[in-house]
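Asks: Please work out how this folds:
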Amino acid sequence: MPQTAQTLDAAAVRSWCSLSLAALGREREAIDAINVYPVADGDTGTNLYLTVESAARALDAAFAEGGVSDAPEAVRVMAHGALIGARGNSGTILSQLLRGVASVLAGGCDGDDLARALATAADAARQAVAHPVEGTILSVATAAAHAAAGGGELVVVARRAYEGARTALEATPGQLAVLERAGVVDAGGRGLVTVLGALVEAVSGEAEGPLADLSPVVVAPAVVAPAVVAPVTGDCAVEGGPAFEVIYLLEAGDAEVARLRERLDALGESLVVVGGDGLWNVHVHCDDAGAAVEAGVEAGRPYRIRITHFAGGDAARPEQVQRAVVAVLPGEALAELCREAGATTVLAAPGARPPASDELVDAIRRAHAREVVLLPNDADLRPTAAAAAERARAEGVRIALIPTRAAVQGIAALAVHEADRRFDEDVVAMTAAAGATRYAELAVAERQSFTSAGVCQAGDVLGLIEGDVAVIGDDPTETARTVLDRMLSAGGELVTLIVGEGAPEGLASDLEAHVRRAYLAVDTVVYHAGVGAGPLLIGVE
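Replies: Just a heads-up that it's a prediction; the model follows:
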């Protein structure tokens, strides 16, 4: 039976943040697809994911430095990370909700404290919005707080808040005409329900059910296919609305921010100003982006300024090429090989922190291309890559995400890439090549564990096929041979071996010889990944 917590501790807060990020990664496309208010720009899920990703990075860094000793400090770090990385209307409001929670949990972390924290958070979020509207994330936050009122055991309070939020979310189409016309629930509210569901899982150990039934729009992610998300259309605020979204961090005092609110409220709409203690996140939709930034300069010191044109920007930039491939790769030598083939690369060593969306966006910008094919080469990196792709689209880049799950799939895709053919044809060919490549890898067990192949002990050599443990052995070469045989039993014409620094000497040559002896019609190609890669990756096409 899962264990339930009576109070929040630092580990539970970190788990909440991590589970929220994972859940928003899964829900991102579906939330984007129902984003019709206040602007139907299809990015609410992406903005919420990026906001929580910033919170998770801050929390991970604080834990790594030993700077988190209890839950109040963990929530404070989480809220601060969300504040500095908040994106869009809903992300900015979510950061204020977390700040409100942090302000109360500094005094305790049981169920009664959580109930008070949710009430404070809902009030703080409403105060941050210049003109609150019902049927939005604000209504869902208020309902969660009301459902949690009265306190009790921590897990009971968390579940009441979650169920109250779900009920309020279902009611949002009846509160906001634009949602009713489009036949959807509020996107920001759905994101908040997802975050509250992650809180329930963090304190109870039990995951809540999916939210697909709360919306008529269901976006099913493909296993290997270009990611194309089309937001719901209909009557919405974007028609004839402001041209720009302006977001920046601002260092300023309370009095200066009060004057800034008045000026920005007269200048535009969807105004949200969150923060405190001298640091604020400012969000506004307006036609005069320059005036919004100038108002910030007069109030204090604005930085991390982001201006997005709702109609999309001019994609023409100096020295742009027509098309580029951006690939995430383990090992410098393998990255260099792909750079020689024309790809822009991002390093991701096994066991190290995976690249954040900011790193992927920077790589897309470095490619200086009007069209980009993005290869994450890791199943766990797909939500981050999808978020980076959405940000690149907002900057005018035409981009296709092929959710490759291993470097061998990325190499197969890159091998058939032709920049001279039509973009759609190139993406289809690369997707087909990646999808036709089965993959496996060797790893070493760090501890005793139950696997799909039985119980492994610390130090055992694991052969994973398509991410699942298929072979447990004590010799890397023999384990790799067994994995190869299992993969080739289903057929194949080409074996790709990517050898890392931890591989035993002679492993590649031994496997090449084994393939030549046992499978006469199968060719083998070997790449050396270099420092930072795992011992062995295997691809079979």
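Asks: For the rest of this, base every contact and every neighbour count on C-alpha atoms.
Replies: Fine.
Asks: Can you point out the buried residues in the longest helix seen in the chain?
Replies: Selection of the longest helix in the chain by residue count, based on DSSP state H, yields helix 10-33. By neighbour count with 16 or more other C-alpha atoms under 10 Å, helix 10-33 contains the buried residues 10-33.
Asks: how distant is the helix or strand that it is followed by from the center of its chain?
Replies: Downstream of helix 10-33, the first helix or strand assigned by DSSP states H and E is helix 44-64. Put simply, helix 44-64 sits 9 Å off its chain's centre (C-alpha atoms, centre = their mean, to the nearest Å).
Asks: Name the next helix or strand downstream of helix 44-64, please.
Replies: Following the chain from helix 44-64 toward its C-terminal end, the next helix or strand by DSSP H and E is helix 71-85.
Asks: And for that following helix, what's in contact with it?
Replies: With C-alpha atoms under 8 Å, 6 or more residues apart in numbering as the test, helix 71-85 has contacts from 8-14, 17, 50-59, 62, 68, 91-92, 94-96, 98-99, 101-103, 105-109, 249, 274-275, 280-281.
Asks: one more to line up against the first:
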Amino acid sequence: MPQTLDAAAVRSWCSLALEALGREREEIDATNVYPVADGDTGTNLYLTLESAAQAVEAVFAAHETGGSVPAAGDAVRAMAHGALIGARGNSGTILAQLLRGMADVLTDGTRETPAAGGAAPDAGGGEHLARALRRAAGLAREAVAHPVEGTILSVASAAADAAEQARAGTAATARAAHAGARTALVATPGQLAVLDRAGVVDAGGRGLLAVLGALVQALTGRAPAAFTAAPRRPGERPVELTDIGTAGSAAHGGRDADDGPAFEVIYLLEAGDEAVTRLRARLDRLGDSLVVVGGDGLWNVHVHVDDAGAAVEAGVEAGRPYRIRITHFGAAERAPEQVQRAVVAVVPGEGLAGLCAEAGATTVLARPGEPPASGELVEAIRRAHAREVVLLPNDAALRHTAAAAAEQARAEGVRVALIPTRAAVQGIAALAVHQPDRRFDEDVVAMTSAAGATRYAELAVAERQSWTMAGICQAGDVLGLIEGDVAVIGADLAATAEAVLTRMLLAGGELVTLVLGEDVPDALADRLEAHVREGHLAVDTVVYRGGRRSAPLLIGVE
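Replies: Presented below is the predicted three-dimensional model:
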């Protein structure tokens, strides 16, 4: 086994950390009571490390054809970058910053061509690792708007303290850091009252201990003794059980459904340092649990707010947000226990994501040219924390992807009904009639009926000359697609939209839904509402904003 942190050791570290978090995920989830008792810290840490491991594997794959070995610096930077873009939840976001801090130090002097085995000239040595852990702990604290002791931050600082005192080689320093983190973890209930009331250690800190244990195993070939903390009553001395039993029951005692913000908002952001400084201040006023990590123009933003739209809007003003995830802290998110039923919806724009989240749905943002994979849908189903889930793909092209996700979730014990919605307006119609208090089958039938009764259309701009069902279009023409087929070709958005509406209403209708894209003026909605009233007095019209990344105009007719 390597005694220095070369590229092979980094690869092994990622793999072992992922395995460790996979084993401990459910126990960590069960002890998650701070900052919100939403029972997903272990899952979030696992998904963050999964993204980091994939990035490291991609670096090694790039060297396979030439038979070379990546530099240690390349592997460490990939690990940190992968964690940044895949960070989930509060603890996952902090873990990404910890890895970034370590990478800042461990990549010093590692840009040279690596020696055999990928060892970096300056990556070995206990002092180097100790500096990396100190940098990691410092950056993590800077990233959190209001650091709290008794959390993953305390565990990270203790690991750095122990590493600096070790004055030994890399492997011995890693063992010392792990031992220091373990001691700090056991002490977390004495630092944070909510942990003491629940009789548990900090969930994020326990996840970090698993990651540090994997580092020790990667360097020495031997895994440290497993950490298992027994539940305890307030005032009792923390008791740690090693290799005996498991953590007791799902813990309670964190913020409940009646206090704290209603939404968790996470997104990646391309922005400069000054814009991010202003963003931090604005988001800190909007909510809590604010963590902004990253640098060099790419950031991961995490915040809990009541106004999810305002949090996203702040990101738009700061730069270019994407991979936006909005989760509603309903009963499903505030306690480890599952609720009976939830809805998971794929949406094509930030505005619709906020709309669906406010209606209680867990959302997955579909990015242009980047449809969500089945794994993202499975993750969303898990985040819903429900025994029964209604899945709305809202895109005909996602039918098979959604079916695969539903099958995987069923294998995990979740009852999933897939409603084959082919457009966002069908999903909105289905969500409007959703009633979680009625029987599951009845609810699914009602939602399916509402979606099926909604005809849909989309307006888009042609990128090139092409043959269509309505004739030949030229680049720049406005295309009116009804039920997925081009039915109208026009010169401007308003006239084409009127023609599409006229065709759709020939078959009758009671409600027209208009979803406007980011750059579409409100005047278009006014014009189309007037157009509907002229020929169909009994038809109502509702208007929503799709926000960034949505089509110029979506139309639904029920």
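Asks: quick one: TM-score?
Replies: Remark: TM-score between the superposed chains equals 0.57 [TM-score structural alignment, normalised by the length of structure 1]; 336 aligned residues with a C-alpha RMSD of 3.4 Å.
Asks: Buried among the contacts of helix 71-85 of structure 1? Need that as a selection in ChimeraX.
Replies: Only the buried entries of these go into this ChimeraX selection, using 16+ other C-alpha under 10 Å:
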select :8,9,10,11,12,13,14,17,50,51,52,53,54,55,56,57,58,59,62,68,91,92,94,95,96,98,99,101,102,103,105,106,109,249,274,275,280,281
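Asks: ok, for residue 210 of structure 2, nearest residue in space, not its chain neighbours?
Replies: residue 20 (6.1 Å; C-alpha to C-alpha, 6 or more residues apart in numbering).
Asks: tell me which element the residue nearest in space to the middle of structure 1 is part of?
Replies: Central residue of structure 1 (C-alpha atoms, centre = their mean): residue 384, 3.7 Å from the mean position. Using DSSP H and E, residue 384 of structure 1 sits within helix 382-394.
Asks: following that helix, which helix or strand comes up?
Replies: Next along from helix 382-394 of structure 1, by DSSP H and E: strand 398-401.
Asks: Now do that following strand: which elements does it pack against?
Replies: strand 369-375, helix 382-394 (3 or more C-alpha pairs under 8 Å, 6 or more residues apart in numbering; DSSP states H and E).
Asks: looking at those, which is buried most?
Replies: strand 369-375 (a mean of 26; mean count of other C-alpha atoms under 10 Å).
Asks: For the residue mapped onto residue 306 of structure 2 from structure 1, grab the count of nearby residues.
Replies: In structure 1, the residue paired with residue 306 of structure 2 is residue 287, using TM-score structural alignment. Close neighbours of residue 287 of structure 1, defined as other C-alpha atoms under 10 Å, add up to 18.
Asks: With residue 136 of structure 1 instead?
Replies: 25.
Asks: mind checking what it lines up with in structure 2?
Replies: Match for residue 136 of structure 1 (TM-score structural alignment): residue 151.
Asks: swap in residue 173 of structure 1?
Replies: By TM-score structural alignment, residue 173 of structure 1 lines up with residue 189.
Asks: tell me the contacts of its match?
Replies: Contacts for residue 189 of structure 2 (C-alpha under 8 Å, 6+ apart) come out as 150, 195, 196, 199, 200, 201, 202, 238.
Asks: Write the PyMOL selection for whichever of the residues you listed are buried.
Replies: Provided next is the PyMOL selection string for whichever of these are buried by 16+ other C-alpha under 10 Å:
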select buried, resi 150+195+196+199+200+201+202+238
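Asks: in structure 1, which of the contacts of residue 189 of structure 2 remain in contact?
Replies: Contacts from the contacts of residue 189 of structure 2 that recur in structure 1, judged by both residues aligned by TM-score structural alignment, their matches' C-alpha atoms under 8 Å, are 150, 195, 196, 199, 200, 201, 202.
Asks: Once you drop chain neighbours, what's closest to residue 136 of structure 2?
Replies: residue 101 is the one closest to residue 136 of structure 2 (C-alpha to C-alpha, 6+ apart), at 3.9 Å.
Asks: roughly how far apart are residue 172 of structure 1 and residue 94 of structure 1?
Replies: 18 Å (C-alpha to C-alpha, to the nearest Å).
Asks: So residue 525 of structure 1: helix, strand or coil?
Replies: strand (DSSP: H, G, I helix; E, B strand; the rest coil).
Asks: Could you double-check that it lies in contact with residue 497?
Replies: Yes - with contact defined as C-alpha atoms under 8 Å, residue 525 of structure 1 reaches residue 497; the gap is 6.3 Å.
Asks: Nice, that's everything, thank you.
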